[in-house]
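Asker: requesting a structural model of the entry that follows:
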Amino acid sequence: MNLESPKTTINKSSETVFNFLSDIKNFEKLMPENISKFEVLGEDKFLFALKGMPEIVLKKKEVVPPNKIVLGAAGGKLDFSLIGHISEIDANTSEVYLQFSGEFNAMMAMMIKGPISKFIETLANNMPSAV
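Answerer: Modelled structure (predicted):
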């Protein structure tokens, strides 16, 4: 299953956006209002939970400065990745979108598609004011 957030324009350089997303503590600023838990577990790993959902641990898996950051599931039953794609429009403007990718059975995919789509859209929409 592959889902993408809408593209978001941010009035910061791609390097600034990349540096912001590289610091996993900053993901707390992007989280939706219904977050019930956020905890930094290390330099490259954090845990979060949304109300009514299980806790999810994400770990930084790959960085390609200043264009791409890959976070992946760190343990748990589901294997997926959340990829931040950053494109430079000009020296002070960049465009970002998030891609969620994972292998799920049809029933699981049907259950999580809506909540995950809304989640990555919220993260992307919160970026311009957080960076």
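Asker: all contacts plus neighbour counts: C-alpha atoms, from now on.
Answerer: Fine.
Asker: residue 101: neighbouring residues, count only.
Answerer: Residue 101: 16 surrounding residues under other Cα atoms under 10 Å.
Asker: just residue 99 next, same as before
Answerer: 18.
Asker: please name the nearest non-neighbouring residue to it.
Answerer: Once flanking residues are discounted, residue 99 sits nearest to residue 4: 4.4 Å by Cα to Cα, 6 or more residues apart in numbering.
Asker: strands of the chain, start to end?
Answerer: Listed in chain order, the strands of the chain (DSSP state E) span 2-4, 8-10, 35-42, 45-50, 56-64, 68-73, 80-90, 93-102.
Asker: need the ones you listed in JSON lines with distance to residue 125, can you?
Answerer: Output for these, formatted as JSON lines (distance: least, Cα to Cα, whole Å):
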{"stretch": "strand 2-4", "distance to residue 125": "13"}
{"stretch": "strand 8-10", "distance to residue 125": "7"}
{"stretch": "strand 35-42", "distance to residue 125": "16"}
{"stretch": "strand 45-50", "distance to residue 125": "17"}
{"stretch": "strand 56-64", "distance to residue 125": "20"}
{"stretch": "strand 68-73", "distance to residue 125": "17"}
{"stretch": "strand 80-90", "distance to residue 125": "13"}
{"stretch": "strand 93-102", "distance to residue 125": "9"}
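Asker: another sequence for comparison is provided below:
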Amino acid sequence: MTVIESTTVVNQPVEKVYAFLADLNNHQQLMPDNIYNWSSTVDEASFTIQNMAKLAIRISNRIENQELTAIPTEKAPFEIELKWTVADNGNGTTTVSHIISADLNMMMKMLAAGPLQKLADHQTKRVAEILN
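Answerer: Here you go, the predicted model:
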């Protein structure tokens, strides 16, 4: 399993950060320019990654003010889990981590690991920009 992680600190209380991330409608704001055909509800989202694949995800697990996990609802090119964790730093700030776990064979890892890391980094950067 390939694990890709990106972390940032947001100057907002954990409840506000979790509430933003818990609604998949907000995730469109976190996506890079190569994502299009976005469609979402609070619990599900579908989109196309330019030159790659169409992906549909749904929230599979929620732990209030701690963690959100999303998994594909349709057959994906490989098994993938998207997880957001939030941790209260005790001073009105929140540490936000985006963890992508993907079951990549050696060939897929060479092709996909870089773009997945860029995606995770872009999304955590956007969370900080939007919520700070």
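Asker: what's the TM-score here?
Answerer: TM-score for the superposed chains, counting by TM-score structural alignment, normalised by the length of the first structure: 0.91, backed by 129 aligned residues with a Cα RMSD of 1.3 Å.
Asker: so what's the one residue sitting closest to the centre of the first structure closest to, chain neighbours aside?
Answerer: The centre of the first structure sits closest to residue 82, judged by Cα atoms, centre = their mean, with a distance of 5.3 Å. Once flanking residues are discounted, residue 82 of the first structure sits nearest to residue 100: 4.7 Å by Cα to Cα, 6+ apart.
Asker: distance check, the spatially closest residue to residue 69 of the second structure that is not a sequence neighbour against residue 107 of the second structure.
Answerer: Among residues not flanking residue 69 of the second structure along the chain, residue 83 sits closest, at 4.4 Å (Cα to Cα, 6+ apart). Going from residue 83 of the second structure to residue 107 of the second structure by Cα to Cα, to the nearest Å gives 24 Å.
Asker: so between these two, which is more surrounded?
Answerer: Legend: neighbour count by other Cα under 10 Å for residue 83 of the second structure and residue 107, higher for residue 83 (20 against 8).
Asker: show me what the lengthiest helix in the first structure is packed against.
Answerer: Ranked by residue count under DSSP state H, the longest helix found in the first structure is helix 106-130. Packing partners of helix 106-130 of the first structure (3 or more Cα pairs under 8 Å, 6 or more residues apart in numbering; DSSP states H and E): strand 2-4, strand 8-10, helix 27-30, strand 93-102.
Asker: repeat that with 10 Å
Answerer: strand 2-4, strand 8-10, helix 14-22, helix 27-30, strand 93-102 (3 or more Cα pairs under 10 Å, 6 or more residues apart in numbering; DSSP states H and E).
Asker: out of the ones you listed, which is closest to residue 62 of the first structure?
Answerer: Residue 62 of the first structure lies closest, by Cα to Cα, to one member of these: helix 14-22, at 10.1 Å.
Asker: I figured the residue nearest to the centre of the first structure hits residue 71, correct?
Answerer: Yes. Using Cα atoms under 10 Å, residue 82 of the first structure is in contact with residue 71, at 5.1 Å.
Asker: between those two, what contacts are shared?
Answerer: Here residue 82 of the first structure and residue 71 have 58-61, 100 as joint contacts, going by Cα atoms under 10 Å, 6 or more residues apart in numbering.
Asker: counting neighbours, which of those comes out on top?
Answerer: That'd be residue 58 among these, by other Cα under 10 Å, with 23 neighbours.
Asker: what's the closest non-adjacent residue to it?
Answerer: Residue 58 of the first structure sits nearest to residue 73 (Cα to Cα, 6+ apart), 4.8 Å away.
Asker: contacting residues around the aligned partner of the one you found in the second structure?
Answerer: Residue pairing (TM-score structural alignment): residue 73 of the first structure is matched to residue 72 of the second structure. Shown in contact with residue 72 of the second structure (Cα under 10 Å, 6+ apart): 44-46, 55-60, 78-82.
Asker: again, but for residue 20 of the second structure
Answerer: 14, 26-27, 127, 130-131.
Asker: and residue 21 of the second structure, by the same measure?
Answerer: By Cα under 10 Å, 6+ apart, residue 21 of the second structure lies in contact with 27, 30, 42, 65, 67-68, 84-86, 96, 127.
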